[in-house]
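Engineer: Attaching a predicted model along with its sequence, questions to come.
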Amino acid sequence: MLIFLAYIQIIFHICTVEAKRYIMHIDLDSFFVSVERKFNPELIGKPIIIGGNAQRGVVASCSYEARQYGVHSGMSSRDAFKLCPHAISVRGNHHLYSEASTEVTKIIDDMVPLYQKASVDEFYIDLTGTDRFFSPYKLASEVRQRIIRETQLPISFGLGSSKTIAKMATNKAKPNGQLFIPHGCEMQFLAPLPISAIPGLGESTAKKVYEYGIEKIGDLQRVDLRFLQTLFGKNGLWMYNKARGLDPAEIIPHAERKSISTEQTFSRTISDERRLESILVSMTEELSSKLRRENKLASCLAIKIRYANFETHTQQEKIALTAAEHILIPGVKNLLKKAWNNHRPVRLIGLRLSQLCTGSYQINLFEDNEEQIRLYQAMDKINFKFGDKTVCRAAGMEIGTRNFNPFMRG
């Protein structure tokens, strides 16, 4: 009995000892460019700019060859082609990018116990505990090699004790490389890097830190915590921990195929096409705004129509990844024409955006200019501060004032 109790105590001790964390961060190098090159090898080795052209648009992605001239994602295409006039302009193909992202996700899902899909081309993987059986670095390397082998896409990864260290190791390993930061070596790895390399450190905060002669993370490591808290409040502690590689953030398990939807039931049936379109436009604005707020993109839209006799019809279609209503609205109107029998009054109408993934809508407005993107940013900022529908399209005003509309109820 005593031997049994001693055995139980040993097991309990093993289970309660905090395991070393092994967090892997994966980033598909110049993802959009790499996918384009996979299907068009003539683009390999050449400066590529995806999104927009020399006259209008915004850079969604660019090759390393273009980056050497100062081109980067998010800048206007006009400025990008001034810096690199011989760059090749590629419109972009959301369908191909979505398929490639899904292919990579399936491989990761097949090989690791816990992962988080941070965006269409970025993943966090928790390998904590695997060191009891085999090398986490060896497993991480095998994941990378299988992705490269089966997708023909270049990929980099970083491995470390936290999400922050893993991501920064990936950035150091690019392009098409891998890097492991052993436990206890975090501060040594971070010290020579500029403070701008810290993920999440805003440009304005970085400028303020520079004013005190703090340029490298090593400089930040030597600053007293109380001094940082005096200057930056709670952000001071955040910077203090980041400079040491301390990051308790957990891996949030990946959930596939999420959706958002909304619908309206009418107290009296409606058979007016303009009114139904107006309602759908407002719904589209509402859902796309939520997508942008949550940094999500949708690749499928659907509408639902229910008639007075409760007969219900749905119509859906695949779309390019987006969160922009001016792209979604034409598709929604087209689905209405397909799904609705114009001679039958409608009792309920609904809209659903599905097959969501994480990603910024800004980089997906391939055919839009800077003014369009700034308009969305301004609208989202106002609506977030003062409430949804503070700013909206005139076509969607009817549902925006539904509290005063006798034909509608929640």
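Structural biologist: Yep, it's here. Numbering: from 1, shown residues only.
Engineer: From here on, just use CA atoms for contacts and neighbour counts.
Structural biologist: Will do.
Engineer: Now name the helix or strand holding Asp124.
Structural biologist: Small correction: residue 124 is Tyr, not Asp. strand 122-126 (DSSP states H and E).
Engineer: and that strand, how far from the chain's centre?
Structural biologist: Its chain's average C-alpha position is 13 Å from that of strand 122-126, according to C-alpha atoms, centre = their mean, to the nearest Å.
Engineer: now do stretch 140-154
Structural biologist: When distances are taken as C-alpha atoms, centre = their mean, stretch 140-154 is centred 21 Å away from the chain's centroid.
Engineer: Touching, Arg344 and Tyr307? I think so.
Structural biologist: Yes - the pair Arg344 / Tyr307 is scored as a contact, 7.0 Å apart, by C-alpha atoms under 8 Å.
Engineer: Which of the two has more residues huddled nearby?
Structural biologist: Tyr307 (19 against 14; other C-alpha atoms under 10 Å).
Engineer: Roughly how far does that one sit from Ile399?
Structural biologist: As for Tyr307, its distance to Ile399 is 19 Å (criterion: C-alpha to C-alpha, to the nearest Å).
Engineer: ok, now Ser271?
Structural biologist: For Ser271, the distance to Ile399 equals 16 Å [C-alpha to C-alpha].
Engineer: Spit out the contact partners of the residue nearest the centre of the chain.
Structural biologist: The structure's the chain has its C-alpha centroid closest to Gly359; by C-alpha atoms, centre = their mean the separation is 2.5 Å. Residues touching Gly359, when contacts are defined by C-alpha atoms under 8 Å, 6 or more residues apart in numbering, comprise Ala118, Ser119, Val120, Asn295, Lys296, Leu297.
Engineer: try it against this one:
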Amino acid sequence: MQNQQRYIAHFDLDSFFVSVEVLKDPSLKGKAVLVGGHSERGVVTACSYEARKFGVHSAMPMKKALKLCPHATVVGGSRGDYSKYSRIVTEIIAAKAPLFEKASIDEFYIDLTGMDKYFDPFKWTIDLRQEIIDKTGLPISFALASNKLVAKIATDEAKPNGYIQVAPGFEKQFLGQLKVNKIPGVGAHMYQTLLAMGIQTIQDISNYDVKELERKLGGYGLELWNKSQGIHTGQVSAYHEAKSISTENTFHENSADISFLLKELVRMTERVAYELRQDEKLAGCIAVKIRYSDFSTFNRQVAIDYTNRDDELIHIAKDLFTKLYKAGAPVRLLGVRLTELTNFAVQANLFDDIGKKNDLYKAIDDVKNKFGKTALKKARTV
């Protein structure tokens, strides 16, 4: 079984946020579109391929992007729609895939290892891609390869709205022709360092003396060399709703004091949101749990726009509590749980005020990390 041929597919929704905006407003199709904030501090969250031709890219200040591409249409973005379409695609994949990982709101890995006994993995992925396109209208690219690294790199080569297979044994040959900054993790600074070393392509790394790479780049040198060989052992982490961050509090004395219960609810929600941000995750579902003095227990949950922000989660948690709580009944235990977790992406910063919120939460988390989780609290919990 150790030598079993692996088949890993990587699916990536092309310019996901732009594509959703085009679905909502077909007149945007084929135009230079920028999704993001309009203000002086606004940032490009996503951009169409037509805008990229002018040098625009995500995370670029909107002011600079509009100088490069003055005719672009700026769209504020709508997180609710992005969350909705992400869920639809997730459900389509979950219904078909034997094992899949939701790497981010618009990116998926599927492990088809062993399934080649029953069907052609490449044809299966082509059919799945077509089903996603037919049911959502969204463009999506994929690559099928022997590991996650090669599949991810190959997907970028298949874009826009295409697909490719890197046959087993051809990983090194496929990678060799590509620029070294195609390797995930090779940022602008490392790219310049490698260019200064005479390394331009991935093949240049594979031909480089590995000991010399380690001497110049430390442990990262060996990691880069392995990647240049198409070697990667990362596993597809099974996606399931059981992944969660939660907290519960059993009170010393049962309480029907609404003010006290809401204060505890806010405190617990603030705590799980902090943990979510530390894990660099977003949550797509929140649940509130109440256990009464007679030990009867009730839960209520709701799907939400992907977030990790206290103010948004607290508002929803309080609303769930209000709908769930039996007036006057003494409560023994309260709990808050966040589920449907996915990796945080810069695309979550969709509006100017949210960008400012992120700065605020980063400052708050920095204080908590330095002085302890209880160093800052919401006024209501004090």
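Structural biologist: Received the coordinates, thanks. Model, not experiment: these values are computed from the prediction.
Engineer: which of the contacts of Gly359 of structure 1 are also in contact in structure 2?
Structural biologist: By both residues aligned by TM-score structural alignment, their matches' C-alpha atoms under 8 Å, the contacts of Gly359 of structure 1 still in contact after alignment to structure 2 are Ala118, Ser119, Val120, Asn295, Lys296, Leu297.
Engineer: Put the buried members of the residues you listed into a ChimeraX selection.
Structural biologist: If you want just the buried ones from the kept ones among the contacts of Gly359 of structure 1 in ChimeraX, going by 16 or more other C-alpha atoms under 10 Å, the selection is:
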select :118,119,120,295,296,297
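Engineer: what packs against the helix or strand where Lys338 of structure 1 lies?
Structural biologist: When elements are defined using DSSP H and E, Lys338 of structure 1 is found to belong to helix 325-339. Using 3 or more C-alpha pairs under 8 Å, 6 or more residues apart in numbering; DSSP states H and E as the contact test, the elements touching helix 325-339 of structure 1 are helix 273-293, strand 296-307, strand 312-322.
Engineer: And for the last one, what's in contact with it?
Structural biologist: Spelled out, it's strand 312-322 of structure 1. Contacts of strand 312-322 of structure 1 with the rest of the structure, by C-alpha under 8 Å, 6+ apart, involve 93-95, 98, 297-306, 328, 335, 338-339, 361, 364-365.
Engineer: List the buried residues for it?
Structural biologist: Of the residues in strand 312-322 of structure 1, those scored as buried under the neighbour-count criterion (16+ other C-alpha under 10 Å) are Thr314, Gln315, Gln316, Ala320, Leu321, Thr322.
Engineer: Aligned to the fifth one, what sits in structure 2?
Structural biologist: Aligning on TM-score structural alignment places Leu321 of structure 1 opposite Tyr306 in structure 2.
Engineer: so what's the spatially closest residue to its match that is not a sequence neighbour up against?
Structural biologist: Using C-alpha to C-alpha, 6 or more residues apart in numbering and skipping residues adjacent in sequence, the residue nearest Tyr306 of structure 2 is Gly284, 4.6 Å away. Applying C-alpha under 8 Å, 6+ apart, we find Gly284 of structure 2 in contact with Ser83, Ala303, Ile304, Asp305, Tyr306, Thr307, Leu338, Thr339, Glu340, Leu341, Thr342.
Engineer: Quick check: the match of Leu321 of structure 1 vs Phe298 of structure 2, distance?
Structural biologist: As for Tyr306 of structure 2, its distance to Phe298 of structure 2 is 24 Å (criterion: C-alpha to C-alpha).
Engineer: Over to Leu34 of structure 2?
Structural biologist: Summarising the geometry, the distance separating Leu34 of structure 2 from Phe298 of structure 2, computed by C-alpha to C-alpha, is 44 Å.
Engineer: Quick one: end-to-end distance for stretch 155-167 of structure 2.
Structural biologist: The stretch stretch 155-167 of structure 2 measures 14 Å between its terminal residues, going by C-alpha to C-alpha.
Engineer: burial measure for the counterpart of Ala166 of structure 1 in structure 2, as a count.
Structural biologist: Aligned by TM-score structural alignment, Ala166 of structure 1 pairs with Ala151 of structure 2. A total of 25 residues lie near Ala151 of structure 2 under the criterion other C-alpha under 10 Å.
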